[in-house]
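Enquirer: Give me the fold of what follows.
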Amino acid sequence: MLTITQALYDKIVAHAREDHPDEACGVVAGPAGSGRPERFVPMLNAARSPTFYEFDSQDLLRLYRELDDRDEEPVIIYHSHTATEAYPSRTDISYANEPGAHYVLVSTADTDDAGEFQFRSFRILAGEVTEEEVKVVEAYPPQ
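Expert: You can find the predicted model right below:
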């Protein structure tokens, strides 16, 4: 299960809306080994595409150096789908290389009668996709 604060949830959805019609992408980092998403890191979609995303290689290198310096890891890797449901594509699955991460997808397509955006989380290990529950909280309990 992914537990995420309302503030982080809102930031991810806002980023997806802002970058529409292109796919948005980014990371939410957290203390290494905690599994707790804390620091929102929006990234630039270097592909600038409505059907594909890729992190800029220089931005990604900077991010991983920063994560190492701060003793953090990517807890959430997110991106949006602009015209399809929030479910990993074959390309998304093939690029999933963080076994401990939650892969969050937000669909900016109007996919239900209320026009609500889909916000879904998956674990992707060795090409196998498993959807998980998302629990949105106001704040995390003290550690």
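Enquirer: Only C-alpha atoms from now on, for both contacts and neighbour counts.
Expert: OK.
Enquirer: Help me confirm that Ala16 is found in a strand?
Expert: No: assignment of Ala16 by DSSP: H, G, I helix; E, B strand; the rest coil gives helix, placing it outside any strand.
Enquirer: contacting residues for it?
Expert: Residues in contact with Ala16 (Cα atoms under 8 Å, 6 or more residues apart in numbering) are 23-25, 79-80, 106, 108.
Enquirer: Give the burial count for Glu138, as a bare number.
Expert: Glu138 has 10 neighbouring residues, counting by other Cα atoms under 10 Å.
Enquirer: My read is that it contacts Tyr9, right?
Expert: No: between Glu138 and Tyr9 there is no contact under Cα atoms under 8 Å: 10.2 Å.
Enquirer: Could you also give me the structure for this second sequence? I'd like to compare it with the first:
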Amino acid sequence: MLTIDQEIYDAIVAHARRDHPDEACGVVAGPEGSDRPERFIPMVNAAGSPTFYEFDSTELLALYKDMDARDEEPVVVYHSHTATEAYPSRTDIGLASEPNAHYVLVSTRDSFDEDGGNTEGPVEFRSYRIIDGVVTEEEVTITPPQTEEESTP
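Expert: This is a model prediction of the structure:
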């Protein structure tokens, strides 16, 4: 099960809407071994495509160095689908290289009219575990945002 706070959920959805009609992508990092998505990191879709996403290799390397320095790992790897349901494609499954990550897909297909105008319609937000090519959908629980006092031990 993915437990994610409302602020991060809203940020992922806003990124997907902002980048539409291209796919959006990014990472939510958290403390190593915690399974707590805490730090939202929107990335650039280097493919600039409505049907495919690709992390910029230089940006991705810098992100992994930064996460390593902070003792973090990618807890959520997300991207959007602009015209199809929020289910991993064969390409998405092939790219899934983080066995501990939650793979979140956001479909913006019902958020825009046929002319590409934002209708503020619903989005589909789903999470999966993808391990060795096997896709397993998981429940998503959205919690209220943490206050500073709650997030410090």
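Enquirer: Not counting its neighbours along the chain, what's nearest the aligned residue in the second structure for Ser121 of the first structure?
Expert: Counting by TM-score structural alignment, Ser121 of the first structure corresponds to Ser127 in the second structure. On the basis of Cα to Cα, 6 or more residues apart in numbering, the spatially nearest residue to Ser127 of the second structure that is not a chain neighbour turns out to be Val104, at 4.3 Å.
Enquirer: any idea which element that neighbour lies in?
Expert: Secondary structure assignment for Val104 of the second structure, by DSSP states H and E: strand 102-107.
Enquirer: quick one: that strand to the first structure mean distance?
Expert: Superposed on the first structure, strand 102-107 of the second structure shows a mean distance to its aligned partners of 0.1 Å (mean Cα distance after the TM-score superposition for the first structure).
Enquirer: mean shift between the helix or strand that that strand is followed by and the first structure?
Expert: Note on strand 102-107 of the second structure: by DSSP H and E, the next helix or strand toward the C-terminus is strand 124-131. By mean Cα distance after the TM-score superposition for the first structure, the fitted strand 124-131 of the second structure averages 0.2 Å away from its aligned residues in the first structure.
Enquirer: Okay, angle between the following helix or strand past strand 124-131 of the second structure and strand 102-107 too, please.
Expert: Using DSSP H and E, the helix or strand that follows strand 124-131 of the second structure towards the C-terminus is strand 134-138. Using axes from the mean of the first three to the mean of the last three Cα atoms, to 10 degrees, the direction of strand 134-138 of the second structure lies 70 degrees away from that of strand 102-107.
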